[in-house]
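In: Any chance you can model this:
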Amino acid sequence: MDYVTLNDGMMMPQLGLGVYQIDDQNVTKQTVMDGLKNGYRLIDTASAYFNEEGVGEGIKASGVARKDIFLTSKLWWQDYAYEDAKKGIDTSLEKLGTDYLDLYLLHQPVGDIFGAWRALEEAQKAGKIRSIGVSNMNSGRLTDLIANSSVVPSINQVEIHPFFQEKDQVEYMKSQNVTPEAWGPLAQGAHDIFNNSILKEIGEKYNKSVAQVVLRWLLQRGVVVIPKSTHEQRLIQNIDVFDFKLSDDDMNKIATLDLNKGVADYSDPDFVNMLLKLRVRN
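Out: Here you go, the predicted model:
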């Protein structure tokens, strides 16, 4: 496993397990157990995934010491007001069955971001959270938060995959000492990614799958990745990406796949209004 050093000195595994859209707590528990059994040490969940309990149960049942696991969760925007954010942090800790989180993120770039960020800063000082970060922030919102806060986010988790490569944003994050992290690194299966001729050709060269090629491509860009799967064999395959390196030529070939359009468009007022109407309770 490779690690990245965050701007607060924390060491974070560069590849982990995401559990988005795993709604069943028992399936979540088993997936986390399978992941930890096969070498995963970064687990990424969120309050809006409604599976924090399953993640916590999987960690507890795995036999892997809590100190050896890098655990991430996220606060949903409706709990961004300062007092609500403090309660949201405690709720995540309770559901996950832990007294600290390695990383906690603001899930969406809407609502009372500054009130929530102040709560995260205080929780970090209190030892409830070791690293604090954000998700889905474009460069403008990230700049605003950095300029008006005492703690620079350690992570910005955004959509990045071969068809939405976010080259400028990744470089900007690095210039601000914010580590980029990719959600949906396999494009959630869109654009028939697993049958893409360029990716398949590169995979054949290294005797690797398309998924392994894509994850390796992101790792070599300095991006943290959290692919999701509930199938143990795919979990094993996804983590088996540290025994090869893509050539510059192969990296450039993948760069040609960029369509510069993702699933989430935070510059679209209709999309933002949809988020503002999307309220969750857990």
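
In: make it CA atoms for all contacts and neighbour counts henceforth
Out: Will do.

In: separation between the closest residue to Leu101 other than its chain neighbours and Asp68?
Out: Distances taken as Cα to Cα, 6 or more residues apart in numbering put Ile129 closest to Leu101, at 4.8 Å, once the chain neighbours are dropped. Using Cα to Cα, to the nearest Å, Ile129 is found at 15 Å from Asp68.

In: and the helix or strand that contains Met33, what other elements does it pack with?
Out: Using DSSP states H and E, Met33 sits within helix 25-37. With contacts defined as 3 or more Cα pairs under 8 Å, 6 or more residues apart in numbering; DSSP states H and E, helix 25-37 has these neighbours: helix 52-62, helix 232-239.

In: can you give me the angle the helix or strand following the longest one makes with helix 52-62?
Out: In the C-terminal direction, the helix or strand that comes right after helix 52-62 (DSSP H and E) is strand 70-75. Computed by axes from the mean of the first three to the mean of the last three Cα atoms, to 10 degrees, the angle separating strand 70-75 from helix 52-62 equals 170 degrees.

In: want to put them side by side, so please do this one too:
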Amino acid sequence: MVKESGLPREELFITTKAGLDYFDLMLIHWPMQDDLGTYRVLEEAYQAGKLRSIGVSNSNRAQLGEITANFQTVPVVDQIETCVLRQQTKLHQYLADHQIVHEAWSPLGEGAGRLFNHPVLKDLAAKYDHTTAQVMLRYLTQRQIMVIPRSTNPAHMAANINIFDFALTAADLARVQALDEKFSLSGWPSSMTLDEDY
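Out: Sure, this is the predicted structure:
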């Protein structure tokens, strides 16, 4: 599919699965028993030019600390469950301090109705003349969190991108921040609650 597109390879950013000479980013999807061994292989691929960058998913501060203490190559990203109900404040600060991008998967809370109908978010959507989804995504991007909302609906995809023509005020950012329940919609394992008090 990539070759058939006719686009120059250097204009594409490929994370995985593409039968190419190199990948732009490869993620360790979940912490396992031999994270250091896995990371070692990825670092070797990085040093050999087969990877442009290495990232992790679902890793807490202790797991990231072990990686950064044992390798020269720091992960560029940690992809973790993040939405307005689970804002990951402590881990976010750790990532910022170590220049690791905080990437939110499920930034819209897996489409949970209680989020899209939340009175605070609906009030802000009306105030800014945007949807509640756009308010949630804008809140996260204003906190320097990369978002990857999932949708197969072209109209929703377009709306998810169209979030940079407004900015929440400091007072409105605080209103959304107060919605944090430290609640996992995906049921993270106990190892990921080591960073609680986010």
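
In: which stretches of structure 2 form strands?
Out: For structure 2, applying DSSP state E gives strands covering 26-28, 54-57, 77-81, 101-105, 146-148.

In: could these be laid out in CSV, adding mean neighbour count and distance to Thr169 of structure 2?
Out: Below are the strands of structure 2 laid out as CSV (neighbours: other Cα atoms under 10 Å; distance: least, Cα to Cα, whole Å):
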stretch, mean neighbour count, distance to Thr169 of structure 2
strand 26-28, 19, 34
strand 54-57, 22, 31
strand 77-81, 24, 25
strand 101-105, 22, 22
strand 146-148, 18, 19
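
In: so how far is Asn207 of structure 1 from the equivalent of Ser151 of structure 2 over in structure 1?
Out: Using TM-score structural alignment as the criterion, Ser151 of structure 2 maps onto Ser229 of structure 1. When distance is defined by Cα to Cα, Ser229 of structure 1 is 21 Å away from Asn207 of structure 1.

In: middle-most residue in structure 2, spatially?
Out: Glu103 (1.8 Å; Cα atoms, centre = their mean).

In: Which residue in structure 1 aligns with that residue?
Out: Checking TM-score structural alignment: Glu103 of structure 2 goes with Glu181.

In: that older thread, neighbour count for Ser229 and Asn207 of structure 1, which is higher?
Out: Ser229 (18 against 13; other Cα atoms under 10 Å).

In: Was I right to think that one contacts Leu235?
Out: Yes - applying Cα atoms under 8 Å, one finds Ser229 of structure 1 in contact with Leu235, separated by 6.1 Å.

In: which neighbours do these two share?
Out: Jointly contacting Ser229 of structure 1 and Leu235 under the rule Cα atoms under 8 Å, 6 or more residues apart in numbering is no residue at all.

In: list the contacts for the residue nearest to Leu101 of structure 1?
Out: Residues counted as contacts of Ile129 of structure 1 (Cα under 8 Å, 6+ apart) are 100-104, 120, 123.

In: can you rerun that using 6 Å?
Out: For Ile129 of structure 1, the contact set (Cα atoms under 6 Å, 6 or more residues apart in numbering) comprises 100-102, 123.

In: Could you do Gly56 of structure 1 as well?
Out: Counting by Cα under 6 Å, 6+ apart, Gly56 of structure 1 touches 96-97.

In: Could you report the distance from it to Ser73 of structure 1?
Out: 11 Å.

In: same deal with Asn156 of structure 1?
Out: Computed as Cα to Cα, the Asn156 of structure 1 to Ser73 of structure 1 distance reads 13 Å.
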